[in-house]
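Student: Whatever this is, show me its structure:
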Amino acid sequence: MRAGGESGSTIQSVDRALTVLRLLARHGELGVTEIAAKLKVHKSTAFRLVTTLELHDLVEQHSERGKYRLGVGVLQLAGATTAKLDLVQRAKPVSQRLAEVVGETVNITVLSGHEALYVDQVAGSAALQLHNWVGQRIPLHATSNGKVLLASLSEVRFDELTSGTLKRFTDKTITDRAELRAQVDEVRQRGYAVAIDELEIGLTAIAAPISSADGTVVGSISASGPGFRITPDHVPDVAARVVAAGREVSRRLGWHGH
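Tutor: Down below sits the predicted model:
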């Protein structure tokens, strides 16, 4: 296994850190001296690498032997990836049916840092937009998916994710935290969120939560399209279908609520 060097598009320190993780995965536990020898670097360099990884819970030190092993952060990363894949797989048939019924684009998102991350998309028959949003991030405060995710959070977490300036995308974007909090409270009560012209003029989106087996909101499902098709009169009907789809995906994930 190579320690890696800085050439082309690689970064030596990152390459070495990842090599440390692979070494620990292979050997179980290693001391700093052993890691340094295997990487062919000075002991101080190896110490800085494991210390940095330890700060991110990717490695942990055995208190008795002083050796390092993989930390819980690795499990959390793997678990998050598995959960997202499971969500996409279980939501797919539901998303496809919803897209067929409403004729609009259906998206699945999850909370990722301070934004919502698109993890799946299905285009409806009326959708002309061919852009694939999977893998892209959207702001929480200016989208229906984002507001659904915000509605699932504690007050402390809400404050963390909405601190600072809320970016304005259109004249309909909510940039006042108190107003956003009030709208998120309303989302929590009625079970779905609506965003009309908030991210871009002419776009209407309606989202509902997706819950895991323990009732924790793990994502959102939305239907979005142009405002001339999803008119204010049409919103309640689309919302009911989106909410039903969110509950169906939740049941597929083991949720037994109402």
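
Student: CA only for contacts and neighbour counts going forward, please
Tutor: Noted.

Student: what about residue 113, distance to residue 160?
Tutor: 10 Å (C-alpha to C-alpha, to the nearest Å).

Student: residue boundaries of the helices in the stretch 51-200 of the chain?
Tutor: All helices of the stretch 51-200 of the chain, identified by DSSP state H, counting those that start in this stretch, fall at 72-102, 144-151, 155-162, 177-190.

Student: could you dump those helices to CSV with distance to residue 234?
Tutor: CSV is the format used below for these (distance: least, C-alpha to C-alpha, whole Å):
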stretch, distance to residue 234
helix 72-102, 10
helix 144-151, 16
helix 155-162, 30
helix 177-190, 17
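
Student: from those, which stretch is densest packed?
Tutor: Stretch with highest mean neighbour count among the helices of the stretch 51-200 of the chain: helix 144-151 (a mean of 29; mean count of other C-alpha atoms under 10 Å).

Student: Could you list every helix and strand in contact with it?
Tutor: Contact partners of helix 144-151 among helices and strands, from 3 or more C-alpha pairs under 8 Å, 6 or more residues apart in numbering; DSSP states H and E: strand 105-112, strand 115-122, helix 177-190, strand 193-196, strand 203-211, strand 217-226.

Student: quick one: which of these is nearest residue 48?
Tutor: Residue 48 sits nearest to strand 105-112 of all these, at 27.9 Å, using C-alpha to C-alpha.

Student: Give me the helices and strands touching that closest one, please.
Tutor: Strand 105-112 packs on helix 72-102, strand 115-122, helix 144-151, strand 217-226, going by 3+ C-alpha pairs under 8 Å, 6+ apart.

Student: any idea of the angle the third one forms with strand 217-226?
Tutor: If you take axes from the mean of the first three to the mean of the last three C-alpha atoms, to 10 degrees, helix 144-151 sits at 150 degrees to strand 217-226.

Student: same question, the longest one
Tutor: Orientation check (the same axes, to 10 degrees): helix 72-102 against strand 217-226 gives 40 degrees.

Student: Show me what helix 72-102 is packed up against.
Tutor: Counting by 3+ C-alpha pairs under 8 Å, 6+ apart, helix 72-102 packs on strand 59-61, strand 105-112, strand 115-122, strand 217-226, helix 235-252.

Student: Kindly reformat these as TSV containing distance to residue 39 and mean neighbour count.
Tutor: As requested, those are exported to TSV (distance: least, C-alpha to C-alpha, whole Å; neighbours: other C-alpha atoms under 10 Å):
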stretch	distance to residue 39	mean neighbour count
strand 59-61	16	21
strand 105-112	33	24
strand 115-122	36	22
strand 217-226	39	26
helix 235-252	46	20
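
Student: Next, the structure of the following sequence, for comparison with the previous one:
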Amino acid sequence: MTAEKKVPAIEKADKIFKYLYYKDSATQSEISKELNIPKATTNRLLAVLTELKYLSFENKKYKLGEIFYFFSTKHERYTLIKNISYPYLEELSLKFKETFKISVLDEDKIRSIAKVESSDFIKISVSENAIFPLHAGAASKLLICQLSENRLNKLLDTTLPRYTENTITDREELKKELLKININKLSFDNMEHSKNIKAVAVPILDKKNRIIAAVSCPCFPDSLPDERATKIVKEMRKACDEISKRLDYFNK
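Tutor: Here you go, the predicted structure:
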């Protein structure tokens, strides 16, 4: 790394994290001495890192904080959902010759964590780990439909970005649709995010009936008439029920 790109405070924090990872815990004076960081600088860094929950302080010693546990468990949770869901996505894709994907609400965005694409030459392609907006798309609306009014207001602007002529751009209008989606546990995308792509999404629920992920099927409009959409939804619900049961088993 070139000198002009270095950020001294971040480099020192990085040293502290690595030191505590191997040491497990240490006092302020131990950290300052072992890492050759001035006492005053160490004091300021430890105070900020503790406030931000990167570190915890107990019995006059510092340890890595809960935010690292949050990062690691989130990755583990996504990996578990992906691994359990993948065979069901394959089965759905083989049966309907469509693309199916799993999405989650990741902080302030919708993230795709797994997908199985149609075997057809002409198909909807989705990148794994793709990011989608909160307000446009079947999976997106499903994943935010249980959020509180307060959180929705924080995440969504009063006027939302328009992607197609069908995008819902009014926050209050979107909230009305989210209420219906939460009641029915079913969401549709009528070419709201991408022109000429429709989609349907069904939730994966935990044992408290909270939506933790969404299985969705993006299709070309001609591939999703009402009758076929009903059949796809029925099979998606069966798959999501099985995924939910298996997740409950592993989360005991």
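
Student: now the helices and strands packed on helix 72-102 of structure 1 in a markdown table, with distance to residue 150 of structure 1?
Tutor: Below are those laid out as a markdown table (distance: least, C-alpha to C-alpha, whole Å):
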| stretch | distance to residue 150 of structure 1 |
| --- | --- |
| strand 59-61 | 31 |
| strand 105-112 | 9 |
| strand 115-122 | 10 |
| strand 217-226 | 10 |
| helix 235-252 | 16 |
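
Student: Of these, which is nearest residue 8 of structure 1?
Tutor: strand 59-61 (28.0 Å).

Student: Tell me who's in contact with the equivalent of residue 96 of structure 2 over in structure 1.
Tutor: In structure 1, the residue matched to residue 96 of structure 2 (TM-score structural alignment) is residue 102. For residue 102 of structure 1, the contacting residues are 124, 223, 238, by C-alpha atoms under 8 Å, 6 or more residues apart in numbering.

Student: want to try TSV for the helices and strands packed on helix 144-151 of structure 1, with distance to residue 94 of structure 1 as columns?
Tutor: Listed next are those as TSV, based on distance: least, C-alpha to C-alpha, whole Å:
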stretch	distance to residue 94 of structure 1
strand 105-112	10
strand 115-122	10
helix 177-190	21
strand 193-196	19
strand 203-211	12
strand 217-226	10
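
Student: so which of the helices of the stretch 51-200 of structure 1 gets nearest residue 18 of structure 1?
Tutor: helix 72-102 (11.5 Å).

Student: Mean per-residue distance, that closest one versus structure 2.
Tutor: Helix 72-102 of structure 1: mean distance to aligned residues in structure 2 after superposition is 0.9 Å, counting by mean C-alpha distance after the TM-score superposition for structure 1.

Student: residues near residue 173 of structure 1, how many?
Tutor: Residue 173 of structure 1 is flanked by 21 other residues according to other C-alpha atoms under 10 Å.

Student: can you pull the contacts of it?
Tutor: 141-142, 197-199.

Student: Out of those residues, which two sit at the greatest distance?
Tutor: Across those (C-alpha to C-alpha), the longest gap, 12.5 Å, separates 141 and 197.

Student: More neighbours: which of the two?
Tutor: Taking neighbours as other C-alpha under 10 Å, residue 141 of structure 1 and residue 197 compare with residue 141 leading, 31 against 20.

Student: ok, and the closest non-adjacent residue to whatever residue of structure 2 lines up with the more buried one?
Tutor: Under the alignment (TM-score structural alignment), residue 141 of structure 1 pairs with residue 135 of structure 2. Leaving out its chain neighbours, the residue that sits closest to residue 135 of structure 2 by C-alpha to C-alpha, 6 or more residues apart in numbering is residue 141, at 5.8 Å.

Student: Surely residue 196 of structure 1 is in contact with residue 203?
Tutor: Yes - contact status for residue 196 of structure 1 versus residue 203: in contact at 6.1 Å, counting by C-alpha atoms under 8 Å.

Student: Show me which of those two is the more surrounded one.
Tutor: Between residue 196 of structure 1 and residue 203, counted using other C-alpha under 10 Å, the more crowded position is residue 196 (24 against 17).

Student: Not counting sequence-adjacent ones, nearest residue to that one?
Tutor: Per C-alpha to C-alpha, 6+ apart, closest to residue 196 of structure 1 is residue 204, 4.4 Å.

Student: Tell me which residue of structure 2 lines up with the one you found.
Tutor: In structure 2, residue 204 of structure 1 lands on residue 198 (TM-score structural alignment).

Student: Count the neighbours of that match for me.
Tutor: Other residues near residue 198 of structure 2 come to 22 when the count uses other C-alpha under 10 Å.

Student: who touches it in this structure?
Tutor: Shown in contact with residue 198 of structure 2 (C-alpha under 8 Å, 6+ apart): 188-192, 218-221, 224.

Student: redo that, cut-off 6 Å
Tutor: 189-191, 218-219, 221 (C-alpha atoms under 6 Å, 6 or more residues apart in numbering).

Student: picking that back up, so which of the helices and strands packed on helix 144-151 of structure 1 comes closest to residue 79 of structure 1?
Tutor: strand 217-226 (12.6 Å).

Student: just checking, what packs against that closest one?
Tutor: The helices and strands touching strand 217-226 of structure 1, judged by 3 or more C-alpha pairs under 6 Å, 6 or more residues apart in numbering; DSSP states H and E, are strand 105-112, strand 203-211.

Student: Relative to structure 2, what is the average displacement of the shortest one?
Tutor: It stands for strand 105-112 of structure 1. Mean deviation for strand 105-112 of structure 1: 0.9 Å (mean C-alpha distance after the TM-score superposition for structure 1).

Student: gap between that strand and the chain center?
Tutor: Mean-position distance between strand 105-112 of structure 1 and its chain equals 8 Å (C-alpha atoms, centre = their mean, to the nearest Å).

Student: Just the angle for that strand relative to strand 217-226, thanks.
Tutor: Orientation check (the same axes, to 10 degrees): strand 105-112 of structure 1 against strand 217-226 gives 140 degrees.

Student: who touches strand 105-112 of structure 1?
Tutor: 99, 116-124, 219-224.

Student: ok, so what distance separates the nearest residue to residue 114 of structure 2 once chain neighbours are set aside from residue 213 of structure 2?
Tutor: Of all residues not flanking residue 114 of structure 2 in the chain, residue 102 sits nearest, at 5.2 Å (C-alpha to C-alpha, 6+ apart). According to C-alpha to C-alpha, residue 102 of structure 2 and residue 213 of structure 2 sit 7 Å apart.
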